[in-house]
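# how does the following fold in three dimensions:
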Amino acid sequence: MMTIHECDDILAFSNSFTFQNISNYKYLAVTFSARNGAAFGYNYFTSRSIPAIFISCKKNNWWHSEATIKVLDIIKEIANKSGYEIITYGSSMGGYACIHFSQYLQSSKSVAIAPQSILEPKKTIDNRWDQETSSISYLFDEEIRISKNKVLTYVFFDNFDALDKYHAESLIGGNFKLIQCPYCTHSVARSLSKDNLFSSFLLSLFRGEEANDAEMEKYFSEIYKNDRKAFLNSIRTRTPEEIQHELEILNEIYARKESLDFEESYMLAEAFYKANYLSQSLTVSLDSITNYKKKAIPEYLILKHALILRAYMRTQ
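Purely as a prediction, here's the structure:
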């Protein structure tokens, strides 16, 4: 590991394959961290001997700082001297960086997972981070930057997540390939990290191979079936009759309920409630509250539990 640059805003470091000329890859991965996040994709690229530079943003300024430009200029110089082509990679705030800085880096391709696209308060409907984004001195006009993007950018997002869908559909005019991953929520990266085909897709990019877009679209439209949380998120939207068909799987998950996080418990409770299995629903609904790690329990967890409890009491 070698530090490329560090300051109050940014930390950038490389893995050992970037400068040792022992890799079989002509591409350099440049990854951007998510909000409050550590280096993104370190284990994936390093375990496969892929040259990579990892950029972590120490402040949640969505990369709008002169430090970002300085780091990117250093990386461009490294790539030019070493003969690398660049592929950028990031999720959420890191995906935002992929959207807006891949062309500046003269990248060959980019992979952005659940990215934000437009955050300037007067131009976006996404107000989740207003306290941070309202104080940013924006380096560029986001809409213009998007429209002029010529780098082929694969955007993986949950088309049922309203805000992630908004950001994906705001990518107008540029060279973006939208890949829908329904029911995976904003945590699409979690689902993709467990998936062998996504791993193979990434690897193929660094081998210079072309992706089969039609096959990718079909496969990732059903990726939720391979991830427990995404599967539960899909089940809770179904009719009672459809849930009955998945009852064997739901009971298997219920038998391992101690391994569920609060969101999974909440989703399973909703599915059991719709199918009128109120005892099981009540149990995992309570789990969703007791497993919540922060002090202030969200109102939706409490309201859902009260609804299930009333329904259960009527049966006694």
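# going by C-alpha atoms from here, please, whenever you check contacts or count neighbours.
OK.
# just give me the neighbour total for Phe140.
Neighbourhood size, Phe140 [other CA atoms under 10 Å]: 10.
# report the contact partners of it.
For Phe140, the contact set (CA atoms under 8 Å, 6 or more residues apart in numbering) is empty.
# now do the SS call for it.
coil (DSSP: H, G, I helix; E, B strand; the rest coil).
# do the one 4 residues further on as well
Under the three-state scheme (three-state DSSP), Ile144 adopts helix.
# and it, how far from His64?
15 Å (CA to CA, to the nearest Å).
# the two - which one has more neighbours?
Here Ile144 and His64 are set side by side on neighbour count (other CA under 10 Å), and the busier one is His64, at 18 against 13.
# tell me the contacts of the more buried one?
136-139.
# nearest to Phe262, of those residues?
Ile136 (33.4 Å; CA to CA).
# Thr239: neighbour count?
Neighbours around Thr239, by other CA under 10 Å: 12.
# again with Leu309
If we define neighbours as other CA under 10 Å, then Leu309 has 18 of them.
# next up, for comparison:
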Amino acid sequence: MTRQREVGTLWIGGALSWMERLCLKSFVDQGQKITLFSYEDIPNVPEGVIRRSGREILDTDNFLKYEGKDSYALFADLFRLHMLQKCPGMIWVDTDVYCWRPLDYDSDYVFGIEKHEVSQGSPRINNAVLGLPADSQILAEMIAFTSDPHAIPEFLKPQIKAEYRALAAAGTPLHVSKQKWGVWGPTMLSYYARKLDLQGLAQPVDAFYPVTFPERLDIIRRASRVHAKITENTTGMHLWASNKRELNQRHNGVPSAGSFIAELMEKHGLQAEDAPLQARGRRVVDGVLVDAVDLEAPVSFADIGGRSRPLAFEMWRRWGCSIHLIDIDGHGDFPRKPSAWVQGYRDYLIKKGVKPEQVVTVSSLSDLVPCDVISLLAGFENDGKLKDMVPLFRRLIKPESRMFVDIRKGSGGFGVLRPLGTCEVLSQRETNGVEVARVLFRATTSPEAEADAEVTAGATSGESAADWSAIARELAGPDGFVRESDTHSFLYVPRSSDTLVVTFDNLDIAMTKREDRRPWGYSFIEKQGWSMLGVMANGWTWYRDPWVWDQFDDLATSDFFDRYKRVVFYGASMGGYAACAFAPACPGANVVAISPQSTLDKTIVPWETRYKTAWDRDFTGHYGDAAEVSKAAGKVTILYDPYEPLDAGHVARFTHPNVLKLRTPLLGHRLGSSLQQMGILSPITLGALNGTLTEAEFYSIIRARRSSSRYQKELFKKVMDRGRPELARKLGRWVLTRGDNRYIRKEMAALEKA
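Reported below is the predicted structural model:
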């Protein structure tokens, strides 16, 4: 007879989203007993789920988090071990594990391989699904290990352990919350399974992880992509909660029709709108905007361009609003025939219970009526200009109307709305390198009264970044990968297993919008035959994006870097900052940074007056302050101009003993281009990336600057600025007897006349 098993999980942090409700309900519907532990009331737990207090397992208020991460993953890693010890026979499942088939395993050892890549002689074992005998040696050893939050993990690389031991010897042991992501999770489980020779008990990849982490977006795409990967071994299926970010950014927080996860929601009779995903990062999810409506009883809602179905549904569900679908393009023009989105939108609402007569299609100005709440969202800022909408606003907006609208920085949108009411910025994000504000507009006057007013807006239309995805995938080849978000992308090109160079775009490249764009240093690295991970930014982001941090967390915990004998992080300016800041993802890796910033946090560097566009970004966390976190690197080589005061100020903050500071006087912030002009950038960069560049060799090479016209000019100016005209004459004569320098020749002529 098949053994009947109970599963248990934990939730901390308020109401469940539709994804957690789906996973919990899947166990109930499959007839598998499931217990949800929590430390506070949860208002929307599916019927049939058993509720128990988390204090039965761990009576604590210390809910551990990794430093800089808004996630209870660290505490959950600890909790599951004690749950297995105190609830014999229970199987732990994460709240993003879906029950494809009941977990009716006979053995108390229930865990699975996450991926086939082999590290240190064994596959990686994930702990999203975990069952262990309550009296097992592996469970006892892991509980003993996690009882000391300052313990030094034996399973880390030797150089990392040496660093941790040095900190402990100095009286400042490193707390687990500051250690490598996953240190109490899959990394630890894989180590102890290997140590105790339990790997043979692991279920195959298709048991719990048929869709691997790199493939996780398939879950929110066409269902056929996932069904092809599910086998007869599949039981508890990991849906990867990190998909929430993608759903929020590209799908308005709800499953797309035809996707695998939409299929699961329909199977279990759930609606995403009943438990919306909450805001993540700097974006407010459309459906949640209903909470910002400060009207007592709105009766009408208008969606301009059909871009916010979740908000329309929430307006109807909460107040019974009629829904007006305004079929218009970004330039204020009505199409000759209905747009393709209109019928799909109507079908969506009617399927959700909205009466057909409550859904009104507006296809001309004469059909417009004033509405209480209006939406102009999710992509309009890329397609049109608010000034083109003024004729529409004159008929649609009435006194006290509310409108949600996305406004590009520099588009003039705030100027268009200012005569009509007030704007409150709800959130901000970047799209293709341009800041976009999500705004709640409150009308204070009727546009009819402003009909004769001249509304002007200095609109600018930034060229959209070329779609180079196909080219990037071709560059990556069958063994590489491309990962993309709205503002960043990762391109991995595997070549030699000896060296991997991780590069980051600088400011100039970040604003390049060409199909033939390549990551920073691509051609140079290709010539050396090295493998490359190019991290690209669509704008001046400084890589302060949780999506980017998640990618490095994944690479750090997936043993990606362990494939290589040497790993080097490399970048200039903004890219130099990132090279230093993300080095902790691969402790012991070398760093080569040209003119880097240490941080743009104004509380730390109030003297930094450049890069205002990034001042309000979050520079905290384990990839935050580059000067501090880069201590985890091996050797940090920094090239900089000591006479550039802001650059020198940042470099002065790098005080750890692993830093080698190489001075390039009078070559400026963009010293890379000066070194290139002198023909010495390649040997310097090659030596630095190879790890063979010594300080003596560098200063021997850099003597070539004496023949650089820029260096000569800057040195001449510096001498004159210090009030040394005679020394300037000597310098000028030395330069002009060896060649021509137009600037110095003119200045020498002026000196002779003086």
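# TM-score for these two?
With the length set by TM-score structural alignment, normalised by the length of structure 1, the two chains reach a TM-score of 0.70; 256 aligned residues with a CA RMSD of 2.9 Å.
# just give me which of the contacts of His64 of structure 1 are shared by structure 2.
Mapping those onto structure 2 (both residues aligned by TM-score structural alignment, their matches' CA atoms under 8 Å) leaves 136-138 still in contact.
# list only those of those residues flagged as buried.
The neighbour count (16 or more other CA atoms under 10 Å) marks 136, 138 as buried among these.
# out of the kept ones among the contacts of His64 of structure 1, who's nearest Ile78 of structure 1?
Closest to Ile78 of structure 1, out of all of these and judged by CA to CA, is Tyr138, at 26.4 Å.
# for the equivalent of Val502 of structure 2 over in structure 1, which three-state class applies?
Here Val502 of structure 2 is matched to Val30 in structure 1, going by TM-score structural alignment. Recorded secondary structure, Val30 of structure 1: strand (three-state DSSP).
# can you tell me how far Val30 of structure 1 is from Pro182 of structure 1?
Distance from Val30 of structure 1 to Pro182 of structure 1, by CA to CA: 27 Å.
# neighbour count winner among the two?
For Val30 of structure 1 and Pro182, the more surrounded residue by other CA under 10 Å is Val30, and the numbers stand at 26 against 23.
# got the contact list for the more buried one?
52-55, 86-89.
# aligned to Arg663 of structure 2, what sits in structure 1?
Looks like Arg663 of structure 2 aligns to Gln180 there (TM-score structural alignment).
# for that match, which residues are in contact?
Going by CA under 8 Å, 6+ apart, Gln180 of structure 1 touches 156-159, 217, 220-221.
# again, but for Glu424 of structure 2
439-441.
# a strand runs through it, doesn't it?
Yes: counting by three-state DSSP, Glu424 of structure 2 is part of a strand.
# structure 1: which residue goes with that one?
Counting by TM-score structural alignment, Glu424 of structure 2 has no partner.
# ok, now how distant is Glu424 of structure 2 from Arg395 of structure 2?
22 Å.
# then Ser38 of structure 2?
51 Å.
# what does Ala648 of structure 2 give?
For Ala648 of structure 2, the distance to Arg395 of structure 2 - CA to CA - is 57 Å.
# mind checking what Ala114 of structure 1 lines up with in structure 2?
Aligned partner of Ala114 of structure 1 by TM-score structural alignment: Ser595.
# I'd say its match and Gly576 touch.
Yes: here Ser595 of structure 2 reaches Gly576: they are 6.6 Å apart, a contact under CA atoms under 8 Å.
# what segments of structure 1 are strands?
2-6, 10-14, 27-32, 52-57, 85-91, 109-113, 152-157, 176-180 (DSSP state E).
# read off where the fourth one ends up in structure 2.
The counterpart of strand 52-57 of structure 1 in structure 2, using TM-score structural alignment, spans residues 532-537.
# quick one: that stretch to structure 1 mean distance?
Stretch 532-537 of structure 2 differs from its equivalent in structure 1 by a mean of 1.1 Å after superposition (mean CA distance after the TM-score superposition for structure 1).
# if we can go back for a sec, I'd like the strands of structure 1 written out as a markdown table, with distance to Asp287 of structure 1 added.
Converted to a markdown table, the strands of structure 1 look like this (distance: least, CA to CA, whole Å):
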| stretch | distance to Asp287 of structure 1 |
| --- | --- |
| strand 2-6 | 43 |
| strand 10-14 | 39 |
| strand 27-32 | 35 |
| strand 52-57 | 35 |
| strand 85-91 | 29 |
| strand 109-113 | 30 |
| strand 152-157 | 29 |
| strand 176-180 | 31 |
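# between the ones you listed, which one is closest to Ala38 of structure 1.
Of those, nearest to Ala38 of structure 1 by CA to CA is strand 52-57, at 6.2 Å.
# who are the contact partners of whatever residue of structure 1 lines up with Cys586 of structure 2?
Residue pairing (TM-score structural alignment): Cys586 of structure 2 is matched to Leu105 of structure 1. Counting by CA under 8 Å, 6+ apart, Leu105 of structure 1 touches 72-73, 75-76, 86.
# give me the buried entries from those.
Buried among the contacts of Leu105 of structure 1 by 16+ other CA under 10 Å: 72, 75-76, 86.
# which one of those is nearest to Lys123 of structure 1?
When the buried ones among the contacts of Leu105 of structure 1 are compared against Lys123 of structure 1 (criterion: CA to CA), the nearest one is Leu72, at 26.2 Å.
# what's the distance between that closest one and Phe45 of structure 1?
Distance of Leu72 of structure 1 to Phe45 of structure 1, computed by CA to CA: 19 Å.
# and what of Gly94 of structure 1?
16 Å.
# okay, these two: which has more neighbours?
Between Gly94 of structure 1 and Phe45, counting by other CA under 10 Å, Gly94 is the more crowded of the two (30 against 20).
# from memory Ile172 of structure 1 sits against Arg145, does it?
No: Ile172 of structure 1 lies out of contact with Arg145 (CA under 8 Å); the separation is 10.2 Å.
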